[in-house]
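Undergrad: The amino acid sequence is not available; the structure is as follows:
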């Protein structure tokens, strides 16, 4: 994750304020309270999993959506393993409207690195553009295959 995502360190107090609902969930579910925080600029593009499903949690990333109502949803289970976050929004477009933050957590033993981005209009537009481009590519491929 260090080489893939352009990120800016965030003071713990600020991150704890912005991600309060997520941190309560994360510390309760994962039992890790030694955290480092970063705001990530390119999180929509650069979420990458390099772990296999059978590997222990300290060798992989987990992705979460923090919704505007404060609920936290882990979205990287088997259904989305090795997928970019935009694919979650492509399959469930309503989540694009209800998500406040996109969060990635990576465990390093007893320390977790938390990268997050706010789901702003710019992020939403980026996601929608990616989805549109991918759909156009699929259509071109289908037309090409139909012509064979």
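TA: Alright, I've got the coordinates. Quick caveat, the model's predicted, so the values are computed rather than measured. Numbering: from 1, shown residues only.

Undergrad: Going by C-alpha atoms from here, please, whenever you check contacts or count neighbours.
TA: Fine.

Undergrad: List the buried residues in the longest strand anywhere in the chain.
TA: With secondary structure taken from DSSP state E, the chain has its longest strand at strand 99-108. Neighbour counts over strand 99-108 (16 or more other Cα atoms under 10 Å) mark 99-107 as buried.

Undergrad: could these go into CSV alongside distance to residue 66?
TA: As requested, the buried residues of strand 99-108 are arranged in CSV below (distance: Cα to Cα, whole Å):
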residue, distance to residue 66
99, 6
100, 6
101, 5
102, 6
103, 7
104, 11
105, 13
106, 16
107, 19
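
Undergrad: Just the angle for the lengthiest helix in the chain relative to strand 99-108, thanks.
TA: The residue-count maximum for a helix in the chain (DSSP state H) belongs to helix 121-146. Using axes from the mean of the first three to the mean of the last three Cα atoms, to 10 degrees, one finds that helix 121-146 and strand 99-108 are set 80 degrees apart in direction.

Undergrad: dropping in the other structure now:
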């Protein structure tokens, strides 16, 4: 699985002009699923993201995690994270098919919720408009 995690002051996702998910402080997570991914990989990624210490402490050091700042997650499916960019027109055959990707995407959401976080999300496969106010900016790439 691949995830691009951005620390945000706020983020939202809309479909056809209607906001379907929004958060204040927390993480915007663009999540991609590969064909070899498993539930164990999904669970490990959720654990890593939810415990990522990139929020500043009283000394200005990135030492606090999402729970310590009362943050939330906005998770958006992003099959384009598996783009083959060897030519000028990217190919997406390296992304998992929906029959694998959807259950793992939903499992990631559930794993984050099980850790006590508020989780907003987009709609798998939809044409979405994502907006965010990046904080820092701080952006971390996970590739498990």
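TA: Yep, that arrived. Since we're looking at a predicted model, the values are computed, not measured.

Undergrad: what TM-score do we get after superposing?
TA: The TM-score (TM-score structural alignment, normalised by the length of the second structure) is 0.25; 70 aligned residues with a Cα RMSD of 5.5 Å.

Undergrad: rewinding a little: I'd like to know which elements the longest helix of the first structure is packed against.
TA: Identification of packing neighbours for helix 121-146 of the first structure by 3 or more Cα pairs under 8 Å, 6 or more residues apart in numbering; DSSP states H and E yields helix 43-46, helix 85-91.

Undergrad: Quick one: closest of those helices to residue 74 of the first structure.
TA: Closest of those to residue 74 of the first structure is helix 85-91, at 11.1 Å (criterion: Cα to Cα).

Undergrad: So for that closest one, what gets flagged as buried?
TA: Neighbour counts over helix 85-91 of the first structure (16+ other Cα under 10 Å) mark 85-90 as buried.

Undergrad: Kindly reformat those as TSV and extend each row with distance to residue 43 of the first structure.
TA: Shown next, in TSV, are the buried residues of helix 85-91 of the first structure (distance: Cα to Cα, whole Å):
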residue	distance to residue 43 of the first structure
85	8
86	10
87	13
88	13
89	14
90	16
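
Undergrad: Let me know the closest of those to residue 73 of the first structure.
TA: Among the buried residues of helix 85-91 of the first structure, and counting by Cα to Cα, the member closest to residue 73 of the first structure is residue 88, at 11.6 Å.

Undergrad: residue boundaries of the helices in the second structure?
TA: Counting by DSSP H, the segments of the second structure that form helices are 39-50, 98-114.

Undergrad: Need the helices and strands packed on helix 121-146 of the first structure in JSON lines (columns: distance to residue 27 of the first structure).
TA: Below are those laid out as JSON lines (distance: least, Cα to Cα, whole Å):
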{"stretch": "helix 43-46", "distance to residue 27 of the first structure": "22"}
{"stretch": "helix 85-91", "distance to residue 27 of the first structure": "23"}
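
Undergrad: and of those helices, who's closest to residue 113 of the first structure?
TA: Of these, nearest to residue 113 of the first structure by Cα to Cα is helix 43-46, at 13.8 Å.

Undergrad: Now the element after that closest one, going C-ward?
TA: Going down the chain from helix 43-46 of the first structure, the next helix or strand is strand 61-67, by DSSP states H and E.

Undergrad: Run the angle between that following strand and strand 99-108 for me.
TA: Relative orientation of strand 61-67 of the first structure versus strand 99-108 (the same axes, to 10 degrees): 160 degrees.

Undergrad: Downstream of strand 61-67 of the first structure, the next helix or strand is which one?
TA: strand 72-74.

Undergrad: Could you list the buried residues of that next one?
TA: The neighbour-count check on strand 72-74 of the first structure (16+ other Cα under 10 Å) flags 72-73 as buried.

Undergrad: List the contacts of that strand.
TA: 21-22, 25, 62-67 (Cα atoms under 8 Å, 6 or more residues apart in numbering).

Undergrad: Narrow these to just the buried residues.
TA: 21-22, 62-67.

Undergrad: Let me have these in TSV, adding distance to residue 115 of the first structure as columns.
TA: What follows is these, written out as TSV (distance: Cα to Cα, whole Å):
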residue	distance to residue 115 of the first structure
21	15
22	12
62	11
63	10
64	10
65	12
66	13
67	16
